[in-house]
Structures are given as structure tokens and as C-alpha cells.
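Student: Provided below for reference: sequence and predicted model.
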Amino acid sequence: MLHTLKTYFGYDSFRPLQENIINHILTKNDSLVLMPTGGGKSICYQLPALLMEGTAIVVSPLISLMKDQVEALQANGVTAGALNSNNSESENANLRRECLMGKIKLLYVSPEKLLSEVDYLLRDINISLFAIDEAHCISQWGHDFRPEYTQMGILREKFPKIPIIALTATADKITRTDILHQLRLKNPKVFISSFDRPNLSLTVKRGYQEKEKNKTILDFIDKRPNQCGIVYCLSRKTTEKVALNLQKNGIDTAVYHAGLSSEQRDKAQNDFINDRVQVVCATIAFGMGIDKSNVRWVIHYNMPKSIENYYQEIGRAGRDGLESDTMLFYSLSDLILLSKFANDSKQQSINLEKLNRMQQYAEANICRRRILLSYFGETTDKDCGNCDVCKNPPERFDGTIIVQKALSAIARTNEQIGTTLLVDILKGFNNAEVLEKGYDKLKTFGAGRDIPPRDWHDYLLQMLQLGYFEIAYNENNHLRITELGRNILFGKEKATLVIIKREEFVAKSRKKKVIKDFKPEKPDYSNEDEFIFEELRVLRKKLADEQAIPAYIVLSDKVLHLLSSSRPTTIEEFGNISGIGEFKKEKYGKDFVGLIKKLTKESK
């Protein structure tokens, strides 16, 4: 396994969970893998595909995503292809022929194409495994539900002995359960990597108007010269307005939304990937499968519709593990518009609940990372120190008794109530539902009379975000006490709450500054020669253009930094750099080593 990892991907060791997942697949067992963006999901099925006999079938939702994956694999010397409607008939015919001959190790297909080939191509080839990428698309509870994905259960029926691996970066507990059910996985093992991305800072700005937002964004970019970033907007019109404002201030900016032609979108994406522009302003149509490792920041001009969307989008920053920043603007107008979208959707109750949780995150005054982790079922008893709340901490107090009162009421109703009814019980309100269900007889009835209802809702919001209880929104939004909550309830641990302060922060004005001459920023590598790095970038661009592929597929920025720091003078030394496999060593070693030797000699 390690030999294959080094040969094709250029790495000497696995990331957390990768080795366990690969071993599980090699025993031909089903699995569900949850890893955050940039966590290394693709190697979990790509490497076993190389180790097993036959062709791995990878189901992917977007043609652009398939294209990126296939190009990256081919650049590593792996025989891979994508069967889709963008190909010509002859290209698809050649690909089918190669599959039948056993020459393709990984075949990428859309769910529609998979269904049309189940009784034809797939029946006639030797399949090693099925990988369902972006598996949250299967679930009606997921943030990007796609009806065609729901038919993927046919794979278990048609190919009972072939292992299935479902992978996603964002899925809460209900979505996970639904994925397992829809795919009919047999005794699956669920692998959940930590959702924590400690290199991402988290900041929320509440109540800013357009002018204040624009000033803040310019100031933000001004403090991060030469750093690549993405600005996500809710509408096409806003995307274009924000981009125009940045361009007027001398910032190289591309626009990306569904209203543009495919050529315009491809150009924007390619310009961003190849560092020809510093910023891309985009709707949520942009980003899935973008493997640009040096995105240093992500700004949300508007609030996203769900935490899943938000987490996936901010995850496009800092994929190389280096420090990166995120900023979210949140306003009442966003909430009104998103609520309208949710009410008009086919999944009204689900989308409203997800929006509610996103709103709670935006309004929170406790560690934001704890809220995100709690949402995905991961609890921590420490604040992160890298969000706006941690950096400017609010005043806190020992809220154990308040928390115990609330959790006791939830427990005494057998976890059959929602937040509104819980507050009614704690306040001792004799309304119809309380009396009908006999909740006025509970020991905790009226136990929180001294706290205003508005504050109770705020404290419950804090408790939810701290992970003391969960909301089962597929069961009438009933509250469920977590293990962490039980520790508080039974006096094993204390609970700290935030003192409630109802005030808003207003953005300060700033002087306009112009940023020109965009060059991608470089991390601080010891002993790095900046001139050599720039010359290596020129060579990489030349090699990429010759092959008509993005520059990062030849070698990543991180690899170029390592080369300009260590300056290898033999092809063997070149191959020892992390991220350079055997194929790239043989293909590019002579060019890069030759240039490094020439530049090193000239500098002496």
C-alpha cells in the first residue's frame, strides 16, 4: 500500500483513517466515509482501485468534477476516464472498448450514465468496487439532494458481491443514516474523520449594509496582498456588482454563475485555478471539486442556506493545511430571502430547519468551531481560539443550574418536546398543550420562572451549540440529550454560559486602497529562493500549456515551494519530494532538475 501511495501520489505516509478505510475496502466490505474538504477522500478509493483487479466505477455528480479528477489521475500515471455527454460518440466508444479490455483502472460516470449502463457495459466488465462520491446528494435530508442519486440502490441488487464505498465531506447524522439505507449497504463500517479544520479562522459580521460590506471586503483583501480568495454571493446580480466593485479598485476578479455560458464559466474557473486572477465572485454553482490548494480565504457576502453548504464552501480555503481566513456577512434581508426560498421549496420543513441552524450559527456568541463540530455530531470541551468569538470573548458565568433545569425538563418528557414547549414548561405557562399532556405536573414545571422567555431561547441556543442536546428534525423537531448533556444533567461536569448582551457592532469606514499586480502569495519556507520559485512556476505553466491541463495538476504550489527550498540536483532527489510520484518523477524530473541546476549555477 505504501509503495503504491508513493509511486502514484508521491506521499510517504497516510493521513488519519485513510489506511484503515483502504484495508476495509480491500476485504471487499461496504463503507461510508466522512472527511472534510481537503481531508484526502479520493485516495480512499483511488488507491484500492490500483491494488484490486478490474475497474473501479466512480459515480460523480458534475462533469467538471470528473474532468479534474481524471486529469489529476492521468498526470500521476493512472489509466482513468470519464464516460459522459461532453465526450464525442467515438471518445465514449473508445473508452468502452478499453474498459472491456481491462485497461481502465478508474471509470468516472454520472448517476444517469451509470443507470443506462447497468445492463450493458457494467455487466460485461470486471468491476473492482463502486465509489459514490458526494454521497450526500442521495439523501432528501442532504443539502444538495439530487433525485437521480436515489436509484443508486440498484447497484447492491445487480452486483451483490462488489464493495460499495460512499464518500462525502458534509453529512449530519440523519443524512448518514439515509445514505446507508438508500444504497442498501451490507454491514457497512462508518468512518468519520474529524470535521475540525483548525487552520481556518471563522468570523461573522452581523447587520452590515451593502456599502459597509464593500468597504470591509476591500479592507480585508488589502491586508492580504497576493492571496487568492472566493467571494460567495446569493444571486447572480450581486455576484456581478461585487466583482465590478473589486475590479474598480484594481483587484483582478472573475465572475462565475449559472447565467453565464459554459465557455465564460470555464474561463473564469481556469483563470482562477491558473492564478491569472486573484479573486472569483461566485454563486454556489462554483467550487465543487475545485482542487486549488492555495485558496487563502473565503468570504460569504450573504448567509448560506445551511451549515452543510457553508462548511463545504469555507472548506475550499486552506486545503494545503496553511493558515486561511473565512468571513460571513449576515443580515435580516438574507434571512427573509432564504426563508422565502425554503418555504417555496419541495422540502419546506427540512430546508427551514437547516436555515434555522445556519441562523443560530450566525447569531452565536460562543465558540463557532464548537457549533460546527456539534452540528456534525462531534463534541469538544475546548474553545478553538481561532474564531471571532474566541478572540473577543464575551463574559461568561456558571450556568450549570440553568442547563440542568432545561435538560431535566427534556428528560422528564421522555424527549418528546421541542424548544417552544420546553420554554412553556420552564416558565410554568398553563397553555392547552402543556395541560393536555400533563406537563404541568412535572417537577420542573415553572422551574425557570425567573428567566424571561427571550433569554430562555438564547440559553437553549447556547446549549444546542455547545452540544448538550440535538434536534431530531425528522421527528417533529424533538430534543434529544447528548452524552455531553447527560454529564451536565447528572452533575459530573459544570456548564458555562454567556451573559446575554443585546447590541450590534457597526462597521467602521476605511480609506480606499488599490491593489495591483496580483502574484499568488507564498508560504514561509525556510531557505526558499524566491527567484527560483518564480522560474519553476514559469516552467510549470509551459509544461501545463503544452498538455492543455491546469498548472496545479503538473505540480502543486506546495511542491514548487519545497523544490525551491531544497533545490534537488538529481532526478532521485526530485522524486523524494512529497507529492511527486514515480510517474511525475520520470516525466518532469529532467526539466525541473535541469532548470534548478542552471539557476543555482548562475547565482554562484
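Tutor: Thanks, I have it.
Student: Please make it C-alpha for all contacts and neighbour counts, starting now.
Tutor: OK.
Student: and the gap between Leu328 and Glu313?
Tutor: 11 Å (Cα to Cα, to the nearest Å).
Student: can you give me the helices in the stretch 1-150 of the chain?
Tutor: 2-4, 18-26, 41-51, 63-75, 89-100, 111-117, 121-124 (DSSP state H, counting those that start in this stretch).
Student: counting contacts, what elements does the first one pack onto?
Tutor: Just to be clear, that refers to helix 2-4. Applying 3 or more Cα pairs under 8 Å, 6 or more residues apart in numbering; DSSP states H and E, one finds that helix 2-4 contacts helix 41-51.
Student: what separates the helix it packs on from the chain centre, distance-wise?
Tutor: Averaging C-alpha positions (Cα atoms, centre = their mean, to the nearest Å) puts helix 41-51 20 Å from its chain's average.
Student: So what touches that helix?
Tutor: Among residues not part of helix 41-51, those counted as contacts by Cα atoms under 8 Å, 6 or more residues apart in numbering are 1, 4-5, 18-19, 21-22, 25-26, 33, 35, 55-56, 105-106, 128-129, 131, 165, 167.
Student: Stretch 238-254 now?
Tutor: Around stretch 238-254, the neighbours that count as contacts under Cα under 8 Å, 6+ apart are 214, 218, 232-233, 255-257, 268, 271-272, 276-283, 512-516, 518.
Student: Which stretches in the stretch 201-350 of the chain count as strands?
Tutor: Under the criterion DSSP state E, counting those that start in this stretch, the stretch 201-350 of the chain carries strands at the ranges 228-232, 253-256, 279-282, 295-300, 324-330.
Student: Second structure for comparison follows:
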Amino acid sequence: MNLPDPFAPIAPSIDRALQDVFGFEAFRAGQRRGIEAVVQNNNTLIVMPTGSGKSLCYMLPACVMPGLTLAVSPLIALMKDQADALESFNIPATYINSSLSWDEQRQRLAGMRAGAYKIVLVAPERFKSQVFLDALAGLPIGLFAIDEAHCISQWGHDFRPDYLTLGEVRKQLGSPTTLALTATATPEVQRDIAAQLGFESPRVVVSGFERPNLFFEVYPARSRRAKYERIEALLDQTPEGSKVIYCATRKQVEEVGRNLRESGYYPALYHAGLSDQERDEVQDAFMAGDAPLLIATNAFGMGVDKSDVRAIIHFNIPGSVEAYYQEAGRAGRDGESAHCLLLFNRADLRIHEFFTENSFPDRKQIERLWSLLQKHGEGTHALDADMLADHLSRAGDDRVHPWAVGSALRLLERGGHVAFGQRGPTPWLQVMDRARTRELRVDWHALDARRRVDEDHQEDMVRYATGHTCRQLYLVRYFSDTAEDIPRCGRCDRCCGPPSYARDAGQVRAPIVVSEAAQTVLRKVLSGIARTRGRWGTHVVAAMLRGSRAKKVVGAGLDQLSTHGILSALRQDDLVRLIDVCAQLGLTTQNTHGCVSLTEEGTALMIASEPLPAPVAEVLARHLTSVSASPRRSGAPSSHQAAARQNEPPLPAHLAAHLADSELGETYLRTFALAREGHDYQSIAEQRGLTPSSVLRHFLKLAEHGYPLPLQDHADGRLLPELREVASDWSSHDKLADLKERLSTPCDYDTLKLNLAIVLQERFEHLQPLDAS
């Protein structure tokens, strides 16, 4: 068969294509193996992290293989960008999707038939169109590429029913060489993708999941205030590059944005509630570096490739390891050091439980909805999910969320029972038959399975957050069952202890001082948890261990337990911390209500008589110290933080001598030393590689702790007298925005902080904690 020129190979080999077509000198890790497998006509599954060059793995084979490459992607919004990128490499390509007019679609279909394109990008829904299938008939399909292939698997974190048809589509196309690409597929999902596509002996290439330039940290935050303090500490120590804070809901995006603005930061916000134009403007500003701090839901990030992202912060725990790795992996794509901080609070799991319950409603809810629709009868009605949810809520004891109704309607639509949509401002819903509830064409087994998959993903994410193994090792093992174990990575909090930015900000808690051996204290905690039989949460168990006679403790009879008061020398916060440590070590677990119980490992350790295993003893040593031991600072700085400070001179001797006993970290004392030398806050920020706002916060902390700063030149004759009155009991835990609102004297935040530092200093005029010379 004589192929038209566009269907003939563009380059004679993969190396010539790499250099002559794409202009690259070398392949990235894993790319050559995957590309060679495809070019040799092997059905191939490639699993590579976001940002590692997956797209080249179908674009380059398209250049050296004869025939048309058909590339499937669910990201309609990005198809134009991908087609434009291909055109920039002089590869004839186009996309066909619902964003185009019918006339434009017909022109492109005609061009495809005429051989005008080497690569055509389509969404999976396109194969429902008979017109499109007719246009494909007889064309030489050299490569069938499927991006985001995890969407095929019902065990994946982002399953999409339209992807299920692709195995049958592949057969209709004559089973061409097929490439499945994904950034997030566990071994189980990899096997399911291969099975769904009918691969008999596929080549599987999994690579690149260790990210040595990223520092992974999980911070167990007991409160929202603790989250904000940790975020601010990291932002202050990361002045360069871009930062993204991910939140689970748009409401939280707004809340976090408001709180950070009140603390003197200037974040941009991105979520699905914004108009398309607003989202585009925010994304353009972020990409241009004009909005270096972005707070977003997971609506942000698909197709965003920014090289200088220095920190990714998750305000809430994500719903799956796949989602977390994809989002965290947007940091450090330039190969330089970056930080990935997850703020873990078990209460945040309720958000994902809500998502799961409403994405996969139970059978009873779907049958109730169908009964309501039957009352309206066959035909078309002006109804939508909100209206139906309101009807169901008023008719029953439980409130039904519109999201759950929308999910149920989609299941009924898939079964051919209803159709629905929107005509202008008016909703419509068509009831298409009068099936009895037991005759509903809903795959109840698949629905239950999807709900369990979502729940399993959440449990996997909790294991990451609470586990005591190396973070990098957990991720490598999660995505590859054939990966070799990596040594202690030296790039996570499990291997290094608390990172340096937290230490410098004074956020590393001192060890709990005990009078007994650490293993004795641990076993007492485990015994107390065992006696409560998994019926109570962390705070109640801690109260019982310290001997509290609070109403809840006495009312539950916990004061009668043999473990009541066995750790009475410790504070409530200390015991809560130790119970959290038990969870991190895998010795305890919590149910959905937060009730604590022992795992098998916890029970075995409680009753054992031999010394603690080395990994347990090592973790415990970070949190406990005997009265005879001196506290030690733990944790190594991340490399980008160490690099930022490597040129700083040694701390002056008179300050270094105070460091061990100071409540403040070294970074504060360095700021103090420069201020005493006569540098203003902007000069200090420039010298230290910090933001001016960070240095001003240092001033407030230093002043609050009685360190004499030379701030007289900044005294504002109108503002200072009012501050002395209004801020008489202000502390660094209070919000500046609230204080600013109470002032009648107008001022900017910088002036406010400088004069507030003077007020804080005046409280300590009688103290001289350091020699000011």
C-alpha cells in the first residue's frame, strides 16, 4: 500500500527523531525503554511521574512509525496546547472534540481522511460518534495511544466509564500497536489496564518514582492555627520561586487565602467556582511568576508545567496516594530542591468520606430517587439535582445532597432510564420508562466496588501520613512491586527528623521529660489504649492515663480502670503527642469515629519483655528524654535551605552561647545580630534570602521575648501611642488584621509591625536577656 506522505515516517530512527525533530540531546530515565518497545510494535504500558516526559513516549514513535497515530486524552482543555506543541515541532497534528463547531469538526475529519495529519488527538467520548468511526474506516492506524490510562481501571483513583469502551474500540480499529500512558497506576491498576485493553504480553515500563530533589514532610496538625503557623514558617524560609497550597474544597481555598492575607501574604486563589476567564488569568499570572503564592483546589494543575515551584503544601490530606503524588510532583521540576508538606489532621478525612458517600450513593438512595421520578411519570420535566434533593430531604429523615442526586442520575442515565441536561437557564429531565426498582439497570456490584476502592485509597493515604517508614520508599513501593528498595533517602522527615525551617522557627517541640525508661512509658500508654477497648478517642484516653476525673472520664467508668492515672506526671498535651507517636509507628489505629485501638503490632509490643525494636526506639528518642538526659536538636536541613544559608557568617559568639537555652531558633538570632549592626529589615531580608515580611515577623518574635532591637527611627508619633493602648495584651499568636481594624490611625502592615515591635519591647525594658554590645 502506497501511503500518503503524512502517514509515512518523519524520521528514520528514534535517535534522529529525538535530535532533529524535538531538538533534545538525550532521553530522560525510562523514555528510551518505553519508546523502543512501542517502535518494535509491542503493546506497551508506561508509568512515569508527572513532568517526566510521558508525552514524548507517543509523540516520538508517531514520527518513526508508518500510519496515523490516534491519541486519546480526557483533557479537552489541553488538546489545543498539545496540538500546538506538535505543530511547533513541524509535526502535522490536530484535535477533534466538542469544543469545535460542527463545520470545523467536518473539515478536520476530511483532513484526517486526506492524510493531512500524522497525529490526531481525541477524547474517549468521540468514539460514540458514528460519523467519526466512519471517517476512521480504512485509515492506516499505526499507533493507538491512550493518555491518563488509569481512567480505564475501576481500581484507579480517577475511573471514567467512557474509558471502558477503549478495549472494544481497539478491536474495531484492527488491534493496532497500542500504548497506554499514566503517571499514577499501582501494580493492581497496571494489570487491570492491560486486561481491559486486551494486552496479552505487554511491555511494562515503570520508572522515576523516587524524587531525590524533593523533601517529603508530614506534619500532624492538631488545629487550624497549627496549620497556619507551619505554613507561614515554610513560606518565610522559601522566599524564592513559586508555592502552591492545595485545599480540599473551594470554601477552604477562600478561608486559607483570607487568613494568609491577614498575616501579610498576598496569595492568588484558584477553584472551580471562578469563571473560565478568572481561572485563565490566575493561571497565566502564576506561570509568569506574577502570582508566586497560589491557593487552589485540585482543579488546578493538569497540564501546568512550571519548573521553579519550590514548595507544594497540602492543607488537607488528599483522597489517594495517586492524587497526592501527582500534585506534590509539580514541585522541583527544574531538578533543584523543593519541599512537599502535608498537614495531617484525621478530622479532614470526613471531607473525603463525604465525597465518597455522594459520588457513590447507596442502593437505597438511588431507589428512593427512582420512586420519586416515577411519581412525576414518563416524559420531560423541569427538574434538576437541587430540586430533587430538596424533595427527598423533605420526604425523609436525612438530608440528601444534590451531589448524591447528580451521581444517582448519571447511573440511571447509563442504564437508559433517564436523560437530563440544561436548555439555557431551564433544566430538563426525561423519565424514559416505568421500570420497577428491582428492574433498574444499575450495576450494584460495580457501584459497591467503586465505593470500596475510594475507601481503600483513603486508607493508603493515611498509611503514608502515619507510617514510620521512609516517605520516598513508601511511594516507590506503592507504584512498583518490582522496584528495588532505596536506602534511607535523607530527603524526608522520617529519615531526617523535623526539617530545619521548623527548627529555626522554633516549631520543633522539646522532648517530653520522663522519670522512667522510654519503653516503660510507651507500654503504659499502650496498656491504657488496650483497656479502653477501642471505644474512645485520643483526648479521652490521654485524660484517663493522667488520672483526670472529668465528667466524661468518670461517666464512662474509665476512672475504674487499672491504667487510670498511671502517667499522672505527664500533661494532657504530652499524652496526646505520645498516642499520636503510637499511630505513626503503626502500633494503633483509629476507626472512622476517631476511636483508638491497638494493632497486632501494638499488642505484641505491649506484652513483650525484650527491649524495643531499634526503629521504634529511634522514633521514641525524638519525643522522650529521661531526667538525666539532655535534649538534643534533631533533624537535618533540607538542601535548598542549607544552600540559602551557606554563605552566612557564623553566629556571633555572644548569641551562639545563648542558642541552646533560647526559646527562639538560630534564624531569629541571626536577624537580631544584623539588626544590632544597624541593618534595616529590607537589608536583612536581602542579605539572608528571606522576604521582608518574614524579617518583620522575626522582629515581633524577638521583641516579644525581650530582645532589644534598634527601632527608635521607626516610631510613628500618631500610631505608637494608640498601639500602646490597643495592643497592651497582643501576642504573636493574635492576628494582625484584627489589631489593624481596631486602630483609628491609618498605616500599612510594615509600619504596624515595626511600631508593634516597639510596644512589645517596652514590656521587657527591665530585662536584658543578652549583652547588647
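Tutor: On my side now, so go ahead. Since we're looking at a predicted model, the values are computed, not measured.
Student: which one of the strands of the stretch 201-350 of the first structure is the most hemmed in?
Tutor: Each of these was assessed for mean neighbour count using mean count of other Cα atoms under 10 Å. The highest is strand 279-282, with a mean of 28.
Student: so where is that strand in the second structure?
Tutor: Strand 279-282 of the first structure lines up with residues 293-296 of the second structure when matched by TM-score structural alignment.
Student: centre of the chain versus the helix or strand that contains Glu601 of the second structure, how much separation?
Tutor: When secondary structure is defined by DSSP states H and E, Glu601 of the second structure falls within helix 600-607. For helix 600-607 of the second structure, the distance from its own C-alpha centre to the chain's C-alpha centre is 32 Å (Cα atoms, centre = their mean).
Student: Stretch 75-87 of the second structure too?
Tutor: Once both centres are worked out by Cα atoms, centre = their mean, stretch 75-87 of the second structure turns out to sit 26 Å from its chain's centre.
Student: How about residues contacting that stretch?
Tutor: Met59, Ser73, Pro92, Ala93, Thr94, Tyr95, Asn97, Ser99, Leu121, Val122, Ala123, Gly303.
Student: and with 10 Å instead?
Tutor: Contact with stretch 75-87 of the second structure is made by 21-22, 55, 59, 72-73, 88, 90-99, 118-124, 147-148, 302-304, as judged by Cα atoms under 10 Å, 6 or more residues apart in numbering.
Student: Write the ChimeraX selection for whichever of those are buried.
Tutor: Of these, the buried ones go into a single ChimeraX selection, burial set by 16 or more other Cα atoms under 10 Å:
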select :21,22,59,72,73,91,92,93,94,95,96,97,118,119,120,121,122,123,124,147,148
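Student: Just the ones in strands from the contacts of stretch 75-87 of the second structure, please.
Tutor: Taking DSSP state E as the definition of strands, these contribute Val72, Ala93, Thr94, Tyr95, Ile96, Ile119, Val120, Leu121, Val122.
Student: could you dump the strands of the stretch 201-350 of the first structure to JSON lines with distance to Asp388 of the first structure?
Tutor: Converted to JSON lines, those look like this (distance: least, Cα to Cα, whole Å):
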{"stretch": "strand 228-232", "distance to Asp388 of the first structure": "19"}
{"stretch": "strand 253-256", "distance to Asp388 of the first structure": "27"}
{"stretch": "strand 279-282", "distance to Asp388 of the first structure": "23"}
{"stretch": "strand 295-300", "distance to Asp388 of the first structure": "14"}
{"stretch": "strand 324-330", "distance to Asp388 of the first structure": "10"}
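Student: post-alignment, the match of strand 279-282 of the first structure versus the first structure, mean distance?
Tutor: When the first structure is superposed, stretch 293-296 of the second structure averages 1.6 Å from its matched positions, counting by mean Cα distance after the TM-score superposition for the first structure.
Student: outside of that stretch, which residues touch it?
Tutor: Stretch 293-296 of the second structure is contacted by residues 235, 241-250, 252-254, 256-257, 265-272, 282-283, 285-286, 300, 309, 311-315 when judged by Cα under 10 Å, 6+ apart.
Student: and the residue lying closest to Leu543 of the first structure once chain neighbours are set aside, how many neighbours does it have?
Tutor: Leaving aside its chain neighbours, Leu543 of the first structure sits nearest to Val554 (7.4 Å; criterion: Cα to Cα, 6 or more residues apart in numbering). As a burial measure, the neighbour count of Val554 of the first structure was computed by other Cα atoms under 10 Å and equals 22.
Student: Map Val554 of the first structure onto the second structure.
Tutor: Match for Val554 of the first structure (TM-score structural alignment): no aligned residue.
Student: Look up how far Ala544 of the first structure lies from Val554 of the first structure.
Tutor: Taken as Cα to Cα, the spacing of Val554 of the first structure relative to Ala544 of the first structure amounts to 6 Å.
Student: What of Pro61 of the first structure?
Tutor: Note on Pro61 of the first structure: its distance to Ala544 of the first structure, by Cα to Cα, is 26 Å.
Student: The two: who's more crowded?
Tutor: For the pair Pro61 of the first structure and Ala544, the greater number of neighbours falls to Pro61 (22 against 18), based on other Cα under 10 Å.
Student: Assess the claim that the more buried one and Ala82 are in contact.
Tutor: No - taking Cα atoms under 10 Å as the contact criterion, Pro61 of the first structure and Ala82 are not neighbours in contact, 11.8 Å apart.
Student: quick one: common contacting residues for these two?
Tutor: Contact criterion Cα under 10 Å, 6+ apart; residues bridging Pro61 of the first structure and Ala82 by contacting each: Tyr108, Val109, Ser110.
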